[in-house]
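1. structural data only, the sequence is not supplied:
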């Protein structure tokens, strides 16, 4: 697990892993230069549980933190976990058993329940295992289909290293890049049932940098095509290395937050949750001319 200034969510995420039963594990946490109370919380946990290993480094971003953490791993399998998310009871054991049942598996994921900061249900995603591997071998946005969430995955450490692991060039979509290479060397198995709870907040990276995510995904597809035709990926990796987050002006930030609140409000409205009204009002507060948010608010009961 990599973390940067996530102290408010940290304890619940750590506790969800430490409560896992039926498996032996080490819990590697990379503190990516946090400036809040993350370091103090991690120090407390290290004193009380020998399974936790903390790596402190200067802030380098998620991808490089994951590279560092996976390089330190000593177990046969590596399971991802994001700060703010919760591994539900039985997750690690269920995924381990999937690997034991399917020796050719190179990636195992599970169903995911996505919630808001307040814990309101947004969506439950339980993908089918049918076509799961082929979905990761697709080379376009229309047909690609991956795990329900980055944090819900587990993969063999040996195969992770053999395919080259996470690659530093990919600030965005580093998960898709890894999964597409793992799928070339084994099967993607999806464990039935929901074993992971993911947080989706206004500041989530997927809600902030959609254009960069799409551009990076297209470069990942180009890399896959080159690789499968025994051609060099270097030109595409170089282009991916140039895609980085940028500081958005105040107007762009307000519109971004408005769109995120609108999305959350619509999900909640579809679930019949009255909290939808609060998010839609918030969308209009950030951007009063958000006509879709206004229309959605009018349609709320």
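-> Nice, I can see it. Just so you know, these numbers come straight off a predicted model, no measurement behind them. Numbers count the residues shown, from 1 in each chain.
2. going forward, measure contacts between C-alpha atoms and count neighbours the same way
-> Fine.
3. nearest residue to residue 46 other than its sequence neighbours?
-> Nearest-residue entry for residue 46: residue 52, 5.7 Å, with adjacent residues in sequence omitted and distances by Cα to Cα, 6 or more residues apart in numbering.
4. need the contact list for the one you found.
-> Counting by Cα atoms under 8 Å, 6 or more residues apart in numbering, residue 52 touches 26-29, 45-46.
5. just residue 26 next, same as before
-> So residue 26 contacts 51-53, 75 (Cα under 8 Å, 6+ apart).
6. can I have the buried ones of those residues as a PyMOL selection?
-> Listed next is the PyMOL selection for buried residues among the contacts of residue 26, using 16 or more other Cα atoms under 10 Å:
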select buried, resi 52+53
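7. just the contacts of residue 26: which are in strands?
-> Mapping the contacts of residue 26 onto strands (DSSP state E) picks out 52-53.
8. take a look at this one as well, against the first:
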């Protein structure tokens, strides 16, 4: 059974090499690795040309200009020939048994009459080359769970038809692209299930190109779009998504106008009163 692994990349050649190695060295040998070079200027294009000559499982798209990770992911997904698809960021890596473990767990659940929307796993969190911790994700995730928090992480494993059927990644979103796509997958296909093994090395080293340092405007714009698409009929859902904007992860401070909007929705999740009181004092 073939599994397609997509890797979008932009100017991270040294990290990309490790990501590709980890994808090609899976214990499940029938993989294809599709790298989309999103306008890199660091020699990535030539590296992919030369590397692919030695392994037919490595495919690539060298784009002349950068158009963003969602568009790169979608190009790879459309190109994929695997029955199942999963993704890998260019600064992360897979444990050798990741794909094999996903396939076996999918088959186990299917044998029990369970049809997952997708699978996800625990991660080993790495910072500056040092293992920090192993994630403690919950055993299953529903669409409503994702309104509260992205309990899945940054990658899923699912049949190609689930990626296509859910509509692929929204290329217009300025942020939250993974979250919003996962919402559509779960809304259409049901529960996501955890394989309780750390099968991915997730690099959490501080860098200026991480989403957490994206502009406040992009985060607020993403909230408005996702809230409209997925929580327009749920005041509670809108509030939970709004709380994400003002989490320490992004560092966005609520304004008095935000507080007024939040109050009008009628619910008061734990901790929000303290956050809003602090914002009022500094406003």
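-> Happy to help now that I have it. Worth saying up front: this structure is predicted, and the values here are computed from it rather than measured.
9. just to revisit the earlier point, would you check which pair of the contacts of residue 52 of structure 1 lies furthest apart?
-> Greatest spacing in the contacts of residue 52 of structure 1, by Cα to Cα: 26 and 45 (13.1 Å).
10. contact partners of the lengthiest strand in structure 1?
-> Longest among the strand segments of structure 1 by residue count, using DSSP E, is strand 187-199. Outside strand 187-199 of structure 1, the residues that touch it by Cα under 8 Å, 6+ apart are 84-91, 94-95, 98, 104-117, 124-129, 132-133, 147, 149, 151-152.
11. where does it end up in structure 2?
-> The alignment of strand 187-199 of structure 1 onto structure 2 (TM-score structural alignment) spans residues 191-203.
12. next one: stretch 29-48 of structure 1
-> Against structure 2, stretch 29-48 of structure 1 falls on residues 35-54 (TM-score structural alignment).
13. tell me how far the residue nearest the centre of structure 2 lies from residue 87 of structure 2.
-> Nearest residue to the geometric centre of structure 2 (Cα atoms, centre = their mean): residue 154, 2.7 Å. Residue 154 of structure 2 sits 8 Å away from residue 87 of structure 2, going by Cα to Cα, to the nearest Å.
14. report how many residues lie close to residue 88 of structure 2.
-> 25 (other Cα atoms under 10 Å).
15. how about it, what's its match in structure 1?
-> With the correspondence set by TM-score structural alignment, residue 88 of structure 2 lines up against residue 81 in structure 1.
16. its match and residue 87 touch, don't they?
-> Yes: if you go by Cα atoms under 8 Å, residue 81 of structure 1 and residue 87 touch, sitting 7.5 Å apart.
17. shared neighbours of these two, anything?
-> Joint contacts of residue 81 of structure 1 and residue 87 (Cα under 8 Å, 6+ apart) are residue 152.
18. returning to what we had before: which of the contacts of residue 52 of structure 1 fall in helices?
-> Among the contacts of residue 52 of structure 1, the members found in helices (DSSP state H) are 45-46.
19. hmm, which of the contacts of residue 52 of structure 1 are the buried ones?
-> Of the contacts of residue 52 of structure 1, these count as buried by 16+ other Cα under 10 Å: 27-29, 45.
20. tabulate those in TSV, adding columns for distance to residue 227 of structure 1.
-> Shown next, in TSV, are those (distance: Cα to Cα, whole Å):
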residue	distance to residue 227 of structure 1
27	33
28	31
29	32
45	43
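21. can you get me a residue count around residue 132 of structure 2?
-> By other Cα under 10 Å, 13 other residues sit near residue 132 of structure 2.
22. for it, give me its contacts.
-> 124-126 are the contacts of residue 132 of structure 2 under Cα under 8 Å, 6+ apart.
23. what lines up with it in structure 1?
-> Under TM-score structural alignment, residue 132 of structure 2 pairs with residue 122 in structure 1.
24. and that match, that's in a helix?
-> No: looking at residue 122 of structure 1 with DSSP: H, G, I helix; E, B strand; the rest coil, it is strand, so not inside a helix.
25. what's the spacing between it and residue 283 of structure 1?
-> Counting by Cα to Cα, the gap from residue 122 of structure 1 to residue 283 of structure 1 is 17 Å.
26. do the same with residue 276 of structure 1
-> 11 Å.
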